[in-house]
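Participant: Sharing a model prediction with you, sequence too.
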Amino acid sequence: MLKLTQINKDFGNGHGLHDVSVEFPANKTTVIVGPSGSGKTTLLRTIDFLEMPDSGQYEFDDLHYDLSRPLTKQEVLAARKKLGIVFQGYNLFPHLTVLANITEGPVHVLKQSKQDAEANAMSLLQKVGLADKANVYPDQLSGGQQQRIAIVRMVAMTPEYMLFDEPTSALDPELEVEVLKVILELAKMQDSIVIVTHNMDFARGVADKIVFVEDGKIEYQGDPEQFFAQPTPRIQAFLAAGTFDPKQA
C-alpha cells in the first residue's frame, strides 16, 4: 500500500500541492490527469521524493514518514528501492549498449550475476519486440524504441510500484502507440502502476483509478467510469477541451 496524507508543497508562486491525500492501490493502475500546471507531475515526483514535500504523511508498506521533518538519505533510499520511474526523456546511458543499459542496475544494485541479468534482459526485450536491438546504442534507436528500452530497464529492477511521468509526451502519435501498448501489457499483468498522462483515451482504457488534479488539489479520485460518464461541470469542461470539432469552432 502506498498512501500520501495531507501533503503540502509550496514553490512560493502559488503552485505546488495543497493538503493532498491520496492512496495508490497495489496491483492496480492509477492514472493522474489534469490541466497543464495543475500539480500532477509534482504529485508523482513526491512519491519518489524527487520533490520533497513541506509537510504531510507518507506510508509505503513498512515505511511511515512524517514529512514535516527532514528525511535522512537512508529513509529516502528505502522508499526509492521499492520504486521505478520513467520520465518524458529516455535518460539512457549513451555510451552503453541497450543490453548494458538494462543490466547495469540489476548487476551493480541488485547484485545479480551478469549471466542472469542478461538472460532476464533478453527475455524482456523479446516481450517488447526489441531483442534484435540488444547490441546497438541508444542514438541508433527511434524515440519510441528508446522509451520502450527505458521501461524495460525499470522493469528489470523489479520495483514494487512503477511510476510514469507523461512517458509519451515527446513522441509523435505512431511512436506513442508503441509505448502505450507496453504500459498496457504491464497493467494487464496487475503490476502496481501510477501514470501521469495527457492521453484521455489511454487513461479511460487502462485506469483502475482516476485522480484529477487542479491547482494543486485533488478534485476527484475514484472510479474511471464515473469520471468519464458522469463528470462534474469542471471535469466535463476539462474532457471537452481534449477534443476539437471544427464544425463548432
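Facilitator: Received, thanks.

Participant: From here on, just use CA atoms for contacts and neighbour counts.
Facilitator: Noted.

Participant: Does residue 215 touch residue 13 like I think?
Facilitator: No. Applying C-alpha atoms under 8 Å, one finds residue 215 not in contact with residue 13, separated by 11.7 Å.

Participant: which one of these two has more residues nearby?
Facilitator: Legend: neighbour count by other C-alpha atoms under 10 Å for residue 215 and residue 13, higher for residue 215 (18 against 6).

Participant: What distance do you get for the more buried one to residue 35?
Facilitator: According to C-alpha to C-alpha, to the nearest Å, residue 215 and residue 35 sit 9 Å apart.

Participant: what's the spacing between the residue nearest to the spatial centre of the chain and residue 121?
Facilitator: When the chain is reduced to its mean C-alpha position, the nearest residue by C-alpha atoms, centre = their mean turns out to be residue 164, at 1.6 Å. As judged by C-alpha to C-alpha, residue 164 and residue 121 stand 20 Å apart.

Participant: Comparison target below:
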Amino acid sequence: MLKLDHIVKDFGNHHGLRDVSVEFPANQTTVIVGPSGSGKTTLLRTIDFLEIPDSGRYQFDDLDYDLSKPLTKQEVLAARRKLGIVFQSYNLFPHLNVLANITEGPVQVLGKNKQEAEAEAHDLLKKVGLDDKADVYPDQLSGGQQQRIAIARMVAMAPEYMLFDEPTSALDPELEVEVLKVILELAKMKNSIVIVTHNMDFARGVADKIVFVEDGQIAYQGDPTTFFNEPNDRIKAFLAAGQFNVK
C-alpha cells in the first residue's frame, strides 16, 4: 500500500500541491492526468522524494513518515529502494552498452552475480523486442528504443512500484506506440504502476484508477469508466481540449 495524506508542497511563487490525499493501490495501474502545470508531475515526484513535501504523511508498507519533519537520507533511501522510475528523457548511461545499462543496478546494488544479471537482462530485452541490441550503445538507438531499454533497466531492479513520468512525451506518435505497448504489458501482469500521461486513449485503456489533478489539488480520483463516460463539466472540457470524444 502506498498512501499520501494531506500533502503540501509550496514552491514559493505557487503551490505545487495543496492538501493532496491519495492512495495508489497495489497490483493496479493508477494514471495521473491533468492540464499542464497542474501539479501531476510534482505529485509523482513526491512518491520518490524527488520533491520533498513541506508537510503531510507518507505511508508505504512499513514506512510511515511525518513530512513536516526533516527526512533523513536513510528514510529517503528506504522508500527509493522500493521504487523504480522512468522519466521523459531516457537517462541511459552513454558509456555503457545496452546490456551493461540493464545489469549495472542488479549487480552493484542488488548484489546479483554478473551471469545471473545478464541472463535476466536478455529475458527483459526479449520482452521489449530489443535483444538484438544488447551490444550497442544508447546513441545508436532511436528514442523509442532507448525508452524501452530504460523501462527494462527499471524492471530489472524489481521495484515494488513502477513510476512513469510522461514516458512518451519526447517521442513521435509511431515511437510512442512502441513504448506504450511495453507499459501495457507490465500493467496486464498486475504490477503496481503509477503513470503521468497526456495520452487519454492510453489512459483509458490501461488505468484501474484515474487521478485528475488541477491547480495543485485532486479534482477527481476513482473509476476510469466514470471519468471518461460520465464526466462533470470540468472534466468534459479537459477531455475535449485534448480532442477526445466524450459522449
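Facilitator: The structure has been received and is ready for your questions. Worth saying up front: this structure is predicted, and the values here are computed from it rather than measured.

Participant: Tell me how they score on TM after superposing.
Facilitator: The TM-score (TM-score structural alignment, normalised by the length of the second structure) is 0.98; 245 aligned residues with a C-alpha RMSD of 0.9 Å.

Participant: re the thing from before, correct me if wrong: the residue nearest to the centre of the first structure contacts residue 90.
Facilitator: No. Contact criterion C-alpha under 8 Å: residue 164 of the first structure and residue 90 do not qualify, at 11.4 Å.

Participant: which residues are in contact with the longest helix along the first structure?
Facilitator: Secondary structure of the first structure read by DSSP state H shows that its longest helix is helix 173-188. Helix 173-188 of the first structure is contacted by residues 28-29, 128, 143-144, 147-148, 167-169, 193, 202, 206 when judged by C-alpha atoms under 8 Å, 6 or more residues apart in numbering.

Participant: do the same with stretch 126-140 of the first structure
Facilitator: Contacts to stretch 126-140 of the first structure, defined as C-alpha under 8 Å, 6+ apart, come from residues 92-99, 122-123, 125, 145-146, 148, 182.

Participant: switch to 10 Å and redo it
Facilitator: 90-102, 118, 120-125, 141, 145-149, 151-152, 178-179, 181-182, 185 (C-alpha atoms under 10 Å, 6 or more residues apart in numbering).

Participant: next one: stretch 58-76 of the first structure
Facilitator: Looking at what lies outside stretch 58-76 of the first structure - C-alpha under 10 Å, 6+ apart - the contacts are 1-8, 21, 23-24, 46-50, 52-57, 78-80, 82.

Participant: picking that back up, how about the residue nearest to the centre of the first structure, secondary structure?
Facilitator: strand (DSSP: H, G, I helix; E, B strand; the rest coil).

Participant: quick one: contacts for it?
Facilitator: Applying C-alpha under 10 Å, 6+ apart to residue 164 of the first structure gives the contacts 31-32, 41, 44-45, 84-88, 151, 183, 193-197.

Participant: And the strands in the first structure, which stretches?
Facilitator: 2-10, 16-24, 29-33, 55-60, 63-66, 83-86, 161-165, 192-196, 209-214, 217-222 (DSSP state E).

Participant: Deepest-packed of those strands, please.
Facilitator: Using mean count of other C-alpha atoms under 10 Å, the stretch among the strands of the first structure with the largest mean neighbour count is strand 29-33, at a mean of 27.

Participant: check the fit of that one onto the second structure and give the mean distance.
Facilitator: Following the fit onto the second structure, the mean deviation recorded for strand 29-33 of the first structure is 0.0 Å by mean C-alpha distance after the TM-score superposition for the first structure.

Participant: and that strand, what does it pack onto?
Facilitator: Counting contacts by 3 or more C-alpha pairs under 10 Å, 6 or more residues apart in numbering; DSSP states H and E, strand 29-33 of the first structure packs against strand 16-24, helix 40-47, strand 161-165, helix 173-188, strand 192-196, helix 200-206, strand 209-214, strand 217-222.

Participant: Format those as JSON lines; extra columns: distance to residue 72 of the first structure.
Facilitator: Formatted as JSON lines, these follow (distance: least, C-alpha to C-alpha, whole Å):
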{"stretch": "strand 16-24", "distance to residue 72 of the first structure": "22"}
{"stretch": "helix 40-47", "distance to residue 72 of the first structure": "15"}
{"stretch": "strand 161-165", "distance to residue 72 of the first structure": "21"}
{"stretch": "helix 173-188", "distance to residue 72 of the first structure": "32"}
{"stretch": "strand 192-196", "distance to residue 72 of the first structure": "25"}
{"stretch": "helix 200-206", "distance to residue 72 of the first structure": "35"}
{"stretch": "strand 209-214", "distance to residue 72 of the first structure": "29"}
{"stretch": "strand 217-222", "distance to residue 72 of the first structure": "27"}
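
Participant: Aligned counterpart of residue 126 of the second structure in the first structure, please.
Facilitator: Matched by TM-score structural alignment, residue 126 of the second structure corresponds to residue 126 in the first structure.
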